[in-house]
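Asks: coords below, sequence missing:
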């Protein structure tokens, strides 16, 4: 095999591999000799078919197989001989005009991983912002639970419904005197002042009494999910079956037992634990962003643009999905289009930090154990339909890149924990609002390119692996209001900003330097 370097620009490399026709012929002859004993042909004893007839019968298939195998082996040899570390799978192009009896030429284009120097960690300092959970916060959370567990009893005869009261109503909706699909219900509960139904509906039932009939006129919002109702004026004929008033929930042992908890003190302890877990998660997020900002500020090495583009496509795909689910998809899409450069900056940051964290981890012996990987695979498999789980497991076990993507988040967390342990950490108590503000400020600084003011956007999760037959994400998808329910759609924020510190799976663990899973190019002729 002859290797000719045709390009060497930064991290980009290109080579032309030439495999002599004589080498291909030798390999074909070896294959013919190998399969001849198994060939059956009328007039010949088993294993005695002449080589020229074997070649005539199977020559085209053997030639294609030999050429493909030779090209694949040549790419592996190229990577080994040149000591290349491919960032992604090489791009392979078969030379034009190839035919049997001629030399085979293959053009190989790839990007290599940069040389990354692990930083000196001796002077690493971090500030840990902590939020103490107070009794008042526990009381507030307990009160919220109690408000959701309200019980209602029939009001006294003649009681006029007010905010906070529950009505049990029958209603029939019509537009221009014609009933519309889904506009009818019986025994529907409605708490006045809850904002549960479309604007104007609840307000016109204030003061209603049990047994009263009313006809009200409302206008469906212009952006109502059911298009045949959006912006239309409708009349609802309503019968009030009952008016109920909320009873007060006593926060005592009986209340706790109604929730399946032994007593009120155990319930308070559980609530405190949940609040502490929430704030601990926020504290970790703040520390991690602070850490990654420090690492990013001290490293500006070139990164493979193929990896950046792949990461950007992940971000962009999620943002487009979020925009499509927005109340105003066109406006949401316009907003993210205006910030496209910001998202490319985020993608590049993720890749650079991923490579840096990988180098730090490898230099310091951080690794994901076989047992941890097995647990990851089993947990991830549970997110798929039962009939698809085994296929998913086989994919992870057979595809190194798929396994690396699954391993990456855990590996990243382990490297981050290692760095936390190495750092000199000072603690400072803050309020939850101050902690959230600090996270938002760090997020904006990480997301914004140099010399540009940080954009304050809500954080978005990195897209997950798509689940067969299910939602791509288990959260963030508000169901559209059904046509048979005149409730207003939940308010939705505009498309969120991708988090700048979610390290890409491809970058978080470097590909192996020895081999590449290059696709076999189909041989011509």
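Replies: Noted; the coordinates are in hand. Quick caveat, the model's predicted, so the values are computed rather than measured. Numbers count the residues shown, from 1 in each chain.
Asks: Going by C-alpha atoms from here, please, whenever you check contacts or count neighbours.
Replies: OK.
Asks: Figure out how far stretch 72-82 is from the centre of its chain.
Replies: 34 Å (Cα atoms, centre = their mean, to the nearest Å).
Asks: no, scratch that, I was asking about stretch 294-310
Replies: Mean C-alpha position of stretch 294-310 versus that of the full chain (Cα atoms, centre = their mean) differs by 21 Å.
Asks: what do you get for stretch 93-110?
Replies: So, by Cα atoms, centre = their mean, the centroid of stretch 93-110 is 39 Å from its chain's centroid.
Asks: quick one: contacts for residue 145?
Replies: Contact criterion Cα atoms under 8 Å, 6 or more residues apart in numbering gives no residues in contact with residue 145.
Asks: Am I right that it falls within a helix?
Replies: Yes: residue state for residue 145 (DSSP: H, G, I helix; E, B strand; the rest coil) corresponds to a helix.
Asks: Roughly how far does it sit from residue 194?
Replies: Relative to residue 194, residue 145 is positioned 16 Å away (Cα to Cα, to the nearest Å).
Asks: helix or strand for residue 387, which one?
Replies: helix 386-398 (DSSP states H and E).
Asks: try residue 415
Replies: Using DSSP H and E, residue 415 falls in helix 400-422.
Asks: Would you mark the buried spots in that helix?
Replies: Under the neighbour-count criterion of 16 or more other Cα atoms under 10 Å, helix 400-422 has 401-412, 414-416, 419-420 buried.
Asks: need the contact list for residue 463.
Replies: Residue 463 makes contacts with 314, 315, 318, 472, 473, as judged by Cα under 8 Å, 6+ apart.
Asks: Need the three-state assignment for it.
Replies: Taking three-state DSSP as the rule, one finds residue 463 in the coil state.
Asks: And for residue 4?
Replies: strand.
Asks: what's near enough to touch it?
Replies: Residue 4 touches 15, 16, 17, counting by Cα under 8 Å, 6+ apart.
Asks: So which of those residues is surrounded by the most neighbours?
Replies: residue 17 (22 neighbours; other Cα atoms under 10 Å).
Asks: and here's the other structure:
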């Protein structure tokens, strides 16, 4: 089949290709299919294999021609791009005639089949030597004291309490009924019965637990508190509230002893085995933070090495993902851009840069991985799918159907695995220096620890730092972006070493 391919636009990364297939070639393909169908179709009044081709053409010609057109439009674009040595950033846009009379002529083989492909090419990337990349890998040595401290925290869940007659002290458990009100009106989620609260655990609103110190069983008390301004429920954030308390019981905690009996309560055979498990968990948490910081260093240096135009379609899609997440975060917190010391215009500019960086680095990592022969195995894909299923108990069937039936869903599992394997490959090639640091140094937020930087300097540097942080934890082409300012919950999570 003759096919004429004419480039009608080559502007930057944008391409437009006109494809023309002569009507006679289309008719020839149709006739070949009709001839093949001649011995298969059964039509009343004709013996098998004796149906005239002209009759078949009258009955089935247009439907067969429509099948041919669909097949050509579906299959030929990828072949055309391959022949041109190009990779499309997204699925090419295909435009055909919308004129019914013209379409009728094409299906009747009276007019050439013409369609236009519009797409952006992925720019050629000239890979730079990786030997010049240097990173510092911060390592924390986990002490025996830290292991014991963590075991004590874990043991809190297994600690027993004994009822006491005296006044409640910090560390005691208070069992109570309570009813919360704002402006004298009870609010949703502000009431409970037989609720247990260990004083000093800081589980409740600041100031709540302090006012329970000294209560006894049977006491009734009204306490006043103010919800934090960053409280997740916007209708309560910053509001003053009262809680009517009825104390049901006060109980004192039993002592925690680090021994085999404690290990047994926690389901472990011995204290030594428990220590081994806890040490491994702590090392794993620190290792995740170390990995993120190393990855951030690598991405920063790749960002300096590679400067090229990025496909606008990919950047637009990435920006929309980021912007959607930003606005969701703001809506959930009940805040505006002004509350975050910025404007919508400034935020758009910041996150547009983040999107461009992510796309560019994603393309670089893809090229590096392809050159190094990095592959994602079926076993790795299955593990990733299983991890997704674990996150949505009771919805396993729906999740499986989604990944089986949604185009591109499997790629969303593959991409982060591929990226991490490329980072591993780079770590085997670049200059890595291990540096022993304290827990505090490892977990330090470089934005908050910067000394001598003015507010304007910090604000100017924020977009790049946020981009790097997001990529370190979510990938160069991650789906989420950091909120305009770090939330208290995120700080708490980082302080506890519970990094992703």
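Replies: Yep, it's here. It should be emphasised that the depicted structure is a prediction, and the values quoted were computed from it without experimental measurement.
Asks: Checking the contacts of residue 4 of the first structure against the second structure: which ones persist?
Replies: Counting by both residues aligned by TM-score structural alignment, their matches' Cα atoms under 8 Å, the second structure reproduces these contacts from these: 15, 16, 17.
Asks: In what element of secondary structure is residue 181 of the first structure found?
Replies: Residue 181 of the first structure is part of strand 178-191 when elements are defined by DSSP H and E.
Asks: roughly how far is that strand from the heart of the chain?
Replies: Taking Cα atoms, centre = their mean, the mean C-alpha location of strand 178-191 of the first structure is offset from the chain mean by 38 Å.
Asks: hey, where'd the strands end up in the first structure?
Replies: In the first structure, the strands defined using DSSP state E lie at 2-9, 12-19, 91-94, 104-111, 125-130, 152-154, 166-175, 178-191, 213-219, 233-246, 424-429, 459-460, 497-498.
Asks: Show me what the third one is packed up against.
Replies: By that I understand strand 91-94 of the first structure. Strand 91-94 of the first structure makes packing contacts with strand 104-111 when contacts are defined by 3 or more Cα pairs under 8 Å, 6 or more residues apart in numbering; DSSP states H and E.
Asks: The last one now?
Replies: If contacts are counted by 3+ Cα pairs under 8 Å, 6+ apart, strand 497-498 of the first structure sits against helix 305-324, strand 459-460.
Asks: Could you do the fourth one as well?
Replies: If contacts are counted by 3+ Cα pairs under 8 Å, 6+ apart, strand 104-111 of the first structure sits against strand 12-19, helix 51-81, strand 91-94.
Asks: Run the angle between the second one and strand 12-19 for me.
Replies: Direction vectors for helix 51-81 of the first structure and strand 12-19, defined by axes from the mean of the first three to the mean of the last three Cα atoms, to 10 degrees, enclose an angle of 150 degrees.
Asks: how big's the offset between helix 51-81 of the first structure and the second structure?
Replies: Following superposition, helix 51-81 of the first structure is found to deviate from the second structure by 2.9 Å on average (mean Cα distance after the TM-score superposition for the first structure).
Asks: Please apply the same query to the first one.
Replies: Once the two models are superposed, strand 12-19 of the first structure sits on average 1.4 Å from its counterpart in the second structure (mean Cα distance after the TM-score superposition for the first structure).
Asks: Find me the equivalent region of that strand in the second structure.
Replies: Here strand 12-19 of the first structure aligns to the second structure at residues 14-21, judged by TM-score structural alignment.
Asks: can you list the residues that contact the matching stretch?
Replies: Here stretch 14-21 of the second structure has contacts from 1-10, 112-121, using Cα under 8 Å, 6+ apart.
Asks: Show me which of the residues you listed are buried.
Replies: 112, 113, 114, 116, 117, 118, 119, 120, 121.
Asks: Need the counterpart of the fifth one in the first structure.
Replies: Which is residue 117 of the second structure. For residue 117 of the second structure, the residue aligned by TM-score structural alignment is residue 108.
Asks: still on that earlier bit, how much does the strand holding residue 181 of the first structure stray from the second structure?
Replies: Averaged out, strand 178-191 of the first structure is 5.1 Å away (mean Cα distance after the TM-score superposition for the first structure).
Asks: What is that strand packed up against?
Replies: strand 166-175.
Asks: make it 10 Å
Replies: Packing partners of strand 178-191 of the first structure (3 or more Cα pairs under 10 Å, 6 or more residues apart in numbering; DSSP states H and E): strand 166-175, strand 233-246.
Asks: tell me which residues in it are buried?
Replies: 180, 183, 184, 190, 191.
Asks: Would you reformat those residues as TSV and include distance to residue 274 of the first structure?
Replies: Output for the buried residues of strand 178-191 of the first structure, formatted as TSV (distance: Cα to Cα, whole Å):
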residue	distance to residue 274 of the first structure
180	45
183	41
184	41
190	31
191	29
